[in-house]
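Undergrad: 3D, please:
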Amino acid sequence: MIFTAVKLNAYRVLTPKWAYQPCSGAGAATAGGRFNRIEQSAVYLALEPETALAEYSQSEPLFGPGTIACFQIELARVADFSAGYDPDWDALWMDWDCAWKRLAFIDDIEPPTWVMADEVVAGEASGLLFPSTKRPGGTNLVIYPDQLREGDSLQVHDPDGALPRSQDSWIPAE
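TA: Alright, predicted model coming up:
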């Protein structure tokens, strides 16, 4: 793996249900994600606002409401897969863009991306940079909050306190 330090701004469209905990990764932990197993907290971000919107919409023309937020990130150790697969990486990484949802929830097969995430965490990295599957040329960053080390920083930029402080204000209509 290639490891690097990052200091950057990143973006995410927050779903109303989880907007009060933008840095927790709890939403991704409930169902799993491309690079996180169920019960593993993960915060998925994009390096470009356009990529954040593309990832949120998942290529659907109609998608639910959300709030775009900017995050300020500083991490000492991130696996850098932003250039995609290269023969210098383990062959397992060739399948980074697999249909992980189908594998996990329909075929009942462990997605190789979950094993990749295990390798990132075992390599003591706080996150992983990887290409977007929803926006060509876009780059994503998944951060594992439980892996943050001293000196790492993951902060949502909310100078006016506009984000909700609890789920009480986001109770869905019945």
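Undergrad: Please make it C-alpha for all contacts and neighbour counts, starting now.
TA: Noted.
Undergrad: Scan this protein for its longest strand.
TA: Taking DSSP state E as the criterion, the chain has its longest strand at strand 67-80.
Undergrad: here's the other one to compare against:
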Amino acid sequence: MPEGPAPPIILWRAYVPRWSYQPLSGEGAARFGGRWNPLGVPTIYAARELSTAWAEYNQGFVQHSALIAQLHLTGAYLPDLTVATVLRQFGLEESIHQIEWRSDLDSGIVPATHTAYQRLVDAGADGVVYPSYMSPGGTCVALWRWNRPGQPRLEILDPEGRMPKSPASWGPPKE
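TA: The predicted model follows:
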């Protein structure tokens, strides 16, 4: 683990508008699994750049509607796997960023990123920084631990209180 407190970072999260009132939920990733989380592990996927968040959300397909939220993360230990020495520290190779994790899952194979997840968690990591697959030069964060006692603090930046607080905002339109 690094020495001293981690500097706060700003993250961008693009997600399905239907879940606008739950910007800090990682339940979708827990339900379906993700590049850096096995099934059952709540995970927040976000990016360090706004354009990267958008590119990752759409995965190169049709431009879907999205809600984009700015997040503030403090106190997290996030090994930066865009750095070769950090990869080596965890016994990983750069090729881990190119694996077809979803295809592996569909074939009943444990993706290398899921094996790496366990190694990183065992080393005390709260998440990981990794290169964007959809936005060359961009960086993403998969966050596994947040907002419980002793864990990093993740907050949505919503200074004017515009984010919905319940699913009621998605009810039928009023005439």
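Undergrad: And the longest strand of structure 1, what does it pack against?
TA: Packed against strand 67-80 of structure 1, as judged by 3 or more Cα pairs under 8 Å, 6 or more residues apart in numbering; DSSP states H and E, are the following elements: strand 3-14, strand 127-131, strand 153-156.
Undergrad: Same question for the longest one: list its buried residues.
TA: By neighbour count, and taking 16 or more other Cα atoms under 10 Å as the criterion, the buried residues in strand 3-14 of structure 1 are 3, 9-14.
Undergrad: Turn those into a markdown table, including distance to residue 70 of structure 1.
TA: Shown next, in a markdown table, are those (distance: Cα to Cα, whole Å):
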| residue | distance to residue 70 of structure 1 |
| --- | --- |
| 3 | 24 |
| 9 | 7 |
| 10 | 6 |
| 11 | 5 |
| 12 | 7 |
| 13 | 9 |
| 14 | 10 |
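Undergrad: before we move on, back to that, for residue 24 of structure 1, find the nearest of the helices and strands packed on strand 67-80 of structure 1.
TA: Closest to residue 24 of structure 1 of these, according to Cα to Cα: strand 153-156, at 9.8 Å.
Undergrad: what's that closest one in contact with?
TA: 22-23, 69-75 (Cα atoms under 8 Å, 6 or more residues apart in numbering).
Undergrad: Longest helix in structure 1, please.
TA: helix 112-122 (DSSP state H).
Undergrad: Now do that helix: distance to the chain's middle.
TA: Its chain's average C-alpha position is 14 Å from that of helix 112-122 of structure 1, according to Cα atoms, centre = their mean, to the nearest Å.
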